[in-house]
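Undergrad: coordinates only, sequence not included:
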């Protein structure tokens, strides 16, 4: 009798499980891809540098949707251009997790792209059905294309454009109408922000590898600003598309003040890395993802409080991902430690690997 009752319980549980599965399946349209993720899965992916082994992909049209607003760090691969651009834009490693999204649950583009990616042999493909609408509705800041910034300026829209790079970078050239609020000095310059916290704020810095604009955007939102955006492509993309511009004065330095020769830096790393005091001013997670074996990590936002007690017995060279934070570290050191004479920074874009090797691109030759 007891055994029969137990079998009945197991049978009823199986029926309930099946019913829930059918109900869940019925809740999703037929075109939905099989592997779905929610916003809590996506949030940790939105960081600079991007987490290893995962790629966030916007399947919407580039002009009509992507540049008008997208989930930060996502690349644009419109479903209509998937076959033409997939080989160029998708990672070669088929084990990398691909997360597609588009314009919400009613949008089929991300689901179509996910199936195409699976046919190409990608093994970890997912779709975030909530997409861009859910992302912004949840109160997260979006990113916009530099083309959209240009359009907003041309139309005379009301917004504050903020350059989050160090002042020296701003003075060398910025996007027209931008104000300089370096991320490291954000708290000291909040008076430059508008009183009306519904005013649109657009932050930018040194390109996709630069986290400063994202950091400033989060700080602005913490202050209660409700219409915050980031132009991830930043000043480099503006200069490439529309030419170098006068966001501020053009500093005549006879070269880049304080910048070590890229070729000399490469030679030192290869032959005598111990001859310099190499300080990597990127954030700790960036440093952990790859760095020079001879470098020490002091994030630029921690440098000011540490400088007074630091010992310098070799020429100092600051490095980061784009030259923005390392330049800021250079000028900070010049201001706070006037006794340190041999201090330099690397004016270059760097991509460090876990094995300590690095690809270095001179910003003057980009």
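TA: Happy to help now that I have it. In this text, all values refer to a predicted model and were calculated from it rather than measured experimentally.
Undergrad: Every contact and neighbour count from this point should use C-alpha atoms.
TA: Noted.
Undergrad: Surely residue 80 forms part of a helix?
TA: Yes. Assessed with DSSP: H, G, I helix; E, B strand; the rest coil, residue 80 lies in a helix.
Undergrad: List the residues that contact it.
TA: residue 61 (CA atoms under 8 Å, 6 or more residues apart in numbering).
Undergrad: in the stretch 251-366 of the chain, which spans are helices?
TA: Ranges of helices within the stretch 251-366 of the chain are 262-271, 284-289, 300-306, 324-336, based on DSSP state H, counting those that start in this stretch.
Undergrad: How about the stretch 1-150 of the chain?
TA: Taking DSSP H, counting those that start in this stretch as the test, the helices found in the stretch 1-150 of the chain are 2-27, 39-42, 82-89, 109-119, 131-137, 146-155.
Undergrad: what does the fifth one contact?
TA: Residues outside helix 131-137 that contact it (CA under 8 Å, 6+ apart): 39, 70, 71, 101, 102, 103, 104, 105, 142.
Undergrad: just curious, which of these is nearest to residue 225?
TA: Nearest to residue 225 among the contacts of helix 131-137: residue 142, at 13.4 Å, using CA to CA.
Undergrad: any idea how far residue 248 is from the closest one?
TA: Residue 142 sits 27 Å away from residue 248, going by CA to CA, to the nearest Å.
Undergrad: and if you look at residue 225?
TA: Taking CA to CA, one finds residue 225 at 26 Å from residue 248.
Undergrad: related to what we said a few turns ago, could you say which of the helices of the stretch 1-150 of the chain is packed most deeply?
TA: helix 109-119 (a mean of 21; mean count of other CA atoms under 10 Å).
Undergrad: put this beside the first:
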């Protein structure tokens, strides 16, 4: 069993103190910096369906079809980096007890990739520490109408919201959050793990609201990185 090697000064610098690691690990702070400066590709090693349902904002996914051999996954990563096996990669999955990241990292190292690291804390800790999470269009389509517990927030203006929004969505204009925009919203305060999905006019607007909610106790928050028109094509808007 592994333990968290927690910095005395900052939990964001924690990693898993795993013995006999085949590839080194990075911390949450490292991933934040890497995403900001683009010094590595952050790669989600989970199945495509899991990635679509929620992934670290800015992460990539090239998972082959379920059941494909490891060689096919390695080949997909090689295509992603255009054959450059020195490309810096950071692999993550579903956390401490998930094997996907370890396995893909080991296969890549065996195939000659020379700069592979793991964020083994994975998306559970990323969420818990307020890291931004994106949900793909196919992920929203899959859960819409199936998971009745999801709360949808529309980050557009009140005027845009009134012209049509997703059925059941609540309007929380991203620009109004700083002036108490949450006060009149029916937040699921009896369960802070309730899935919250945010969308806006565009990626920037959705991300702005997601970042604000990320500073609250709610941990299961994701935003759609596309434009509202993409959603309105597959899920018919409802006038307010």
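TA: Thanks, I have the structure now. The structure displayed is predicted, hence computed values, not measured ones.
Undergrad: Put one on top of the other, what's the TM-score?
TA: TM-score for the superposed chains, counting by TM-score structural alignment, normalised by the length of structure 2: 0.68, backed by 213 aligned residues with a CA RMSD of 3.5 Å.
Undergrad: Tell me which of the helices of the stretch 251-366 of structure 1 approaches residue 168 of structure 1 most closely.
TA: The nearest among these, by CA to CA, is helix 324-336 at 7.6 Å.
Undergrad: in structure 2, what residues pair with that closest one?
TA: Using TM-score structural alignment, none of the residues of structure 2 align to helix 324-336 of structure 1.
Undergrad: Give me the distance from that helix to the chain's centre.
TA: 22 Å (CA atoms, centre = their mean, to the nearest Å).
Undergrad: which other helices and strands contact it?
TA: Using 3 or more CA pairs under 8 Å, 6 or more residues apart in numbering; DSSP states H and E, the elements in contact with helix 324-336 of structure 1 are helix 167-172, helix 300-306, strand 316-319, strand 343-345.
Undergrad: hang on, the earlier thing: out of the helices of the stretch 1-150 of structure 1, which gets nearest to residue 57 of structure 1?
TA: Minimum separation from residue 57 of structure 1 across the helices of the stretch 1-150 of structure 1 (CA to CA) falls at helix 109-119, 8.5 Å.
Undergrad: end-to-end on stretch 121-135 of structure 2?
TA: In stretch 121-135 of structure 2, first residue to last residue: 20 Å (CA to CA).
Undergrad: can I assume residue 203 of structure 2 is in contact with residue 224?
TA: Yes. With contact defined as CA atoms under 8 Å, residue 203 of structure 2 reaches residue 224; the gap is 6.8 Å.
Undergrad: what about those two, which has more around it?
TA: residue 224 (27 against 17; other CA atoms under 10 Å).
Undergrad: Now check structure 1 for the residue matching that one.
TA: In structure 1, the residue matched to residue 224 of structure 2 (TM-score structural alignment) is residue 232.
Undergrad: ok, its match to residue 121 of structure 1 distance?
TA: On the measure of CA to CA, residue 232 of structure 1 and residue 121 of structure 1 end up 30 Å apart.
Undergrad: just residue 334 of structure 1 next, same as before
TA: In this structure, residue 334 of structure 1 and residue 121 of structure 1 are 53 Å apart, going by CA to CA.
Undergrad: would TSV of the helices of the stretch 1-150 of structure 1 with distance to residue 203 of structure 1 be doable?
TA: Converted to TSV, the helices of the stretch 1-150 of structure 1 look like this (distance: least, CA to CA, whole Å):
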stretch	distance to residue 203 of structure 1
helix 2-27	39
helix 39-42	22
helix 82-89	26
helix 109-119	28
helix 131-137	17
helix 146-155	10
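Undergrad: what about the ones you listed, which gets the closest to residue 96 of structure 1?
TA: That would be helix 109-119 among the helices of the stretch 1-150 of structure 1, by CA to CA, at 11.3 Å.
Undergrad: Any idea how far the closest one is from the middle of the chain?
TA: Put simply, helix 109-119 of structure 1 sits 24 Å off its chain's centre (CA atoms, centre = their mean).
Undergrad: which residues touch it?
TA: 31-33, 58-60, 78-79, 82, 100-102, 125-127, 129.
Undergrad: What of stretch 22-33 of structure 2?
TA: By CA under 8 Å, 6+ apart, the surrounding residues in contact with stretch 22-33 of structure 2 are 12-16, 42, 90, 105-106, 109, 116-121, 126.
Undergrad: Quick one: end-to-end length of that stretch, please.
TA: With CA to CA applied, stretch 22-33 of structure 2 spans 23 Å between its terminal residues.
Undergrad: That one: how far from the chain's middle?
TA: From the chain centre to the centre of stretch 22-33 of structure 2 is a distance of 16 Å (CA atoms, centre = their mean).
Undergrad: now do stretch 110-118 of structure 2
TA: Put simply, stretch 110-118 of structure 2 sits 23 Å off its chain's centre (CA atoms, centre = their mean).
Undergrad: Equivalent analysis for stretch 135-143 of structure 1, please.
TA: Stretch 135-143 of structure 1 sits 15 Å away from the centroid of its parent chain (CA atoms, centre = their mean).
Undergrad: same thing with stretch 192-205 of structure 1?
TA: Per CA atoms, centre = their mean, the displacement of stretch 192-205 of structure 1 from the mean C-alpha position of its chain is 19 Å.
Undergrad: Repeat that for stretch 220-229 of structure 1.
TA: Distance of stretch 220-229 of structure 1 from the chain centroid (CA atoms, centre = their mean) equals 18 Å.
Undergrad: for the helices of the stretch 251-366 of structure 1, which one sits closest to residue 94 of structure 1?
TA: Among those, if distance is taken as CA to CA, the winner is helix 284-289, at 20.5 Å.
Undergrad: against structure 2, where does that closest one fall?
TA: Under TM-score structural alignment, helix 284-289 of structure 1 corresponds to no residues of structure 2.
Undergrad: Now that helix: buried residues?
TA: In terms of neighbour count (16 or more other CA atoms under 10 Å), helix 284-289 of structure 1 has its buried residues at 286, 287, 289.
Undergrad: I figured the second one hits residue 279, correct?
TA: Which is residue 287 of structure 1. No. Look at residue 287 of structure 1 against residue 279 with CA under 8 Å: they stay out of range, at 10.7 Å.
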